[in-house]
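# this one's sequence-less:
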């Protein structure tokens, strides 16, 4: 039918939307670098915490978005990367860049091993299995007191030059902000690009109907293992970045509540977009800071916010923003809407062209 859009038109529309998204992301990345000049030092420190929490939430949210699998064990990769970075920094005389890369690599390898074991388990059993493995890692961290210092925590003295600055200077939020913001925007862009690849679309198809994909001749095991590994690598980046900015790590980084908070943040922000979990982290940190003097009341407020978001907008704050954008666009005059042509459409006479010629 002539009124239906063609495949080529649909592809052009999608590519045009992707280009606008890329332009918007580049503008956001550039604007975010100016935060130290427009916010206070305390607000910048809160933003730095939100970036680290947003990265951890993004690792869980992206896995849930692409594969439909919910993990409660990503705190293990977050903590393993942090502890591995501190151990390499103390025991090996390596450049700081290699030290940080070794920490992220340890978290990634741990995610790969866990993915090999757990990825075949469906549904809620997968979430419980990742929770059990994460708690085993937490218990092991408590037993390795000589490395982790147990519940007392570990102060880490990183040495070297990172991006032209002494790594110790990244303890200052003003100096650390370009680094943490750049890492967040790079990870967001990378996950967004991966989601649009053939592998990312295949993951979405496996999420929707894994049995049909197997019957079609596509493997479903290794793509999901790779997706779990990528999400674990993002959690490892968050753990290493947290160590660079705070020079401290404790067993709480391995505890299941760290994964639980990151999951809550991802749900509040919305897992449909890669910008949803970082947005949820900002809201969480702001609420936590604003209600800091009310004891544990902030937990009740966060729970109430979570309930409202799930009931009103299952897609999180991103869905609310999309609704507002669509409502605003519907009130504007649409240039793309064409007026119907008042001239009548000529109808050929009976008998075709020959009858018209006679």
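Thanks, I have the structure now. Note that the coordinates shown come from a computational prediction; the quantities given were computed from them, not determined experimentally.
# can we go C-alpha only for contacts and neighbour counts from here?
Fine.
# how much space between residue 107 and residue 241?
13 Å (CA to CA, to the nearest Å).
# those two: which is more packed in?
residue 107 (30 against 26; other CA atoms under 10 Å).
# can you tell me how far the more buried one sits from residue 184?
For residue 107, the distance to residue 184 equals 18 Å [CA to CA].
# what does residue 42 give?
Taken as CA to CA, the span from residue 42 to residue 184 is 20 Å.
# now for residue 75, how many residues are close by?
32.
# C-terminal to the host helix or strand of it, what's the next element?
In this assignment (DSSP states H and E), residue 75 forms part of helix 74-91. Later in the chain than helix 74-91, the nearest helix or strand by DSSP H and E is helix 96-118.
# what's that following helix in contact with?
77-86, 88-89, 126, 129-130, 133, 158-162, 167, 225-226, 228-230, 232-233, 235-237, 240 (CA atoms under 8 Å, 6 or more residues apart in numbering).
# take the one below as the second:
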């Protein structure tokens, strides 16, 4: 389909506030695979740390990996820890999740850890944890740098409060073991920073954009390279993104941008501050598109965005061509009447 490797970070379909509708959740993964996209499983789009606990996330990874018909990667974190764990506790928690993801047959994504951010005292602690993890992986992994817009508890990650120094620390870890790293996913919503970072990566280490504001330009790239993608916005726009990527694979960059352009205002709206509530809009559009029977999120997170925000999301999704207007209008009207 494309010269780019592309993952859609997939949401989970909730049966109710406390449980997952497994059949609908897996059916949605097959929808993504059918469009040639990879599935990024159990990531923040699936409400990791915001409703999806680790035992359920582990089950999700196992089920999805068992049914995979395309690429799948999956989040490895430390979100099952409680209290105020120390550095060794954080490392052991990462290793526990890493083993489960590897055994399931998914490519690991080493996600940022709130517990590591709290326990680490400097860049040497990040080197210790990530170095040990990279020494243990059975295949190259994806490193994930999630910015504070997505999770304020990750302030100071990589052992520095300032992004330039954090980037230098991050690159030191990458350059120490490039053969263990397939790529890095960067979600700082800063296109210039991502371009600079990808130019500084060792040969063979990919940059997967996680920039839901500037993804078309970053994926299209420039004369010095391009980004691949691991994006939450590709969950609701999968069919449109697939068409655009097919044009890019044929070398038609202009047509790629023409198809992608209407999705950008939608994405910027869904990911507007507070950015971490973007999951509400993603699930709302899945419901308007007919991929699930209820507009419901784990933990009742469907109430995190206002009616006005959701109405604008619907309008922009229609312009972008990711929902069928008449069907979506019927569901919207029924939902408004039931409030």
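Noted; the coordinates are in hand. Quick caveat, the model's predicted, so the values are computed rather than measured.
# where does the TM-score land?
The TM-score (TM-score structural alignment, normalised by the length of the second structure) is 0.30; 171 aligned residues with a CA RMSD of 6.5 Å.
# before we move on, the earlier item: and the helix holding residue 75 of the first structure, what's buried?
74-89 (16 or more other CA atoms under 10 Å).
# that helix to helix 96-118, inter-axis angle?
Put simply, helix 74-91 of the first structure runs at 140 degrees to helix 96-118, going by axes from the mean of the first three to the mean of the last three CA atoms, to 10 degrees.
# roughly how far is helix 74-91 of the first structure from the heart of the chain?
Distance, stretch centre to chain centre, for helix 74-91 of the first structure: 20 Å (CA atoms, centre = their mean, to the nearest Å).
# from the contact counts, what lies against that helix?
For helix 74-91 of the first structure, the packing partners by 3 or more CA pairs under 8 Å, 6 or more residues apart in numbering; DSSP states H and E come out as helix 41-67, helix 96-118, helix 123-143, helix 221-246, helix 256-269.
# so which of these gets nearest residue 298 of the first structure?
helix 256-269 (12.8 Å; CA to CA).
# need the helices and strands packed on helix 74-91 of the first structure in TSV (columns: distance to residue 307 of the first structure).
Shown next, in TSV, are these (distance: least, CA to CA, whole Å):
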stretch	distance to residue 307 of the first structure
helix 41-67	18
helix 96-118	29
helix 123-143	20
helix 221-246	26
helix 256-269	9
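# out of those helices, flag the one nearest residue 356 of the first structure.
Using CA to CA, the nearest of those to residue 356 of the first structure is helix 41-67, at 59.5 Å.
# buried set for the closest one?
In helix 41-67 of the first structure, counting by 16+ other CA under 10 Å, buried: 43-67.
# same question, stretch 90-103 of the second structure
90, 91, 93, 94, 95, 97, 98, 100, 101, 102.
# and stretch 86-105 of the first structure, by the same measure?
The neighbour-count check on stretch 86-105 of the first structure (16+ other CA under 10 Å) flags 86, 87, 88, 89, 96, 99, 100, 101, 102, 103, 104, 105 as buried.
# start to end distance for that stretch?
Terminal residues of stretch 86-105 of the first structure lie 13 Å apart, using CA to CA.
# likewise stretch 313-331 of the second structure?
Rule used - CA to CA; the end-to-end distance of stretch 313-331 of the second structure is 14 Å.
# kindly report the same for stretch 184-196 of the second structure.
13 Å.
# which strands and helices sit next to whichever strand or helix holds residue 312 of the second structure?
Under the criterion of DSSP H and E, residue 312 of the second structure resides in helix 307-320. In this structure, helix 307-320 of the second structure packs against helix 263-270, helix 278-288, with contacts taken as 3+ CA pairs under 8 Å, 6+ apart.
# out of these, nearest to residue 127 of the second structure?
Closest among those, using CA to CA: helix 278-288, at 31.2 Å.
# all helices for the stretch 1-150 of the second structure, in order.
22-34, 54-66, 87-104, 114-119, 123-136 (DSSP state H, counting those that start in this stretch).
# what's the last one packed up against?
If I follow you right, that is helix 123-136 of the second structure. Short answer (3+ CA pairs under 8 Å, 6+ apart): helix 123-136 of the second structure packs on helix 87-104, helix 163-176.
# list the buried ones in the last one?
Just to be clear, that refers to helix 163-176 of the second structure. 166, 167, 168, 169, 170, 171, 173, 174.
# helices or strands next to that helix in the packing?
Against helix 163-176 of the second structure (3+ CA pairs under 8 Å, 6+ apart) you get helix 123-136.
# can you give me the angle the helix it packs on makes with helix 163-176?
Relative orientation of helix 123-136 of the second structure versus helix 163-176 (the same axes, to 10 degrees): 30 degrees.
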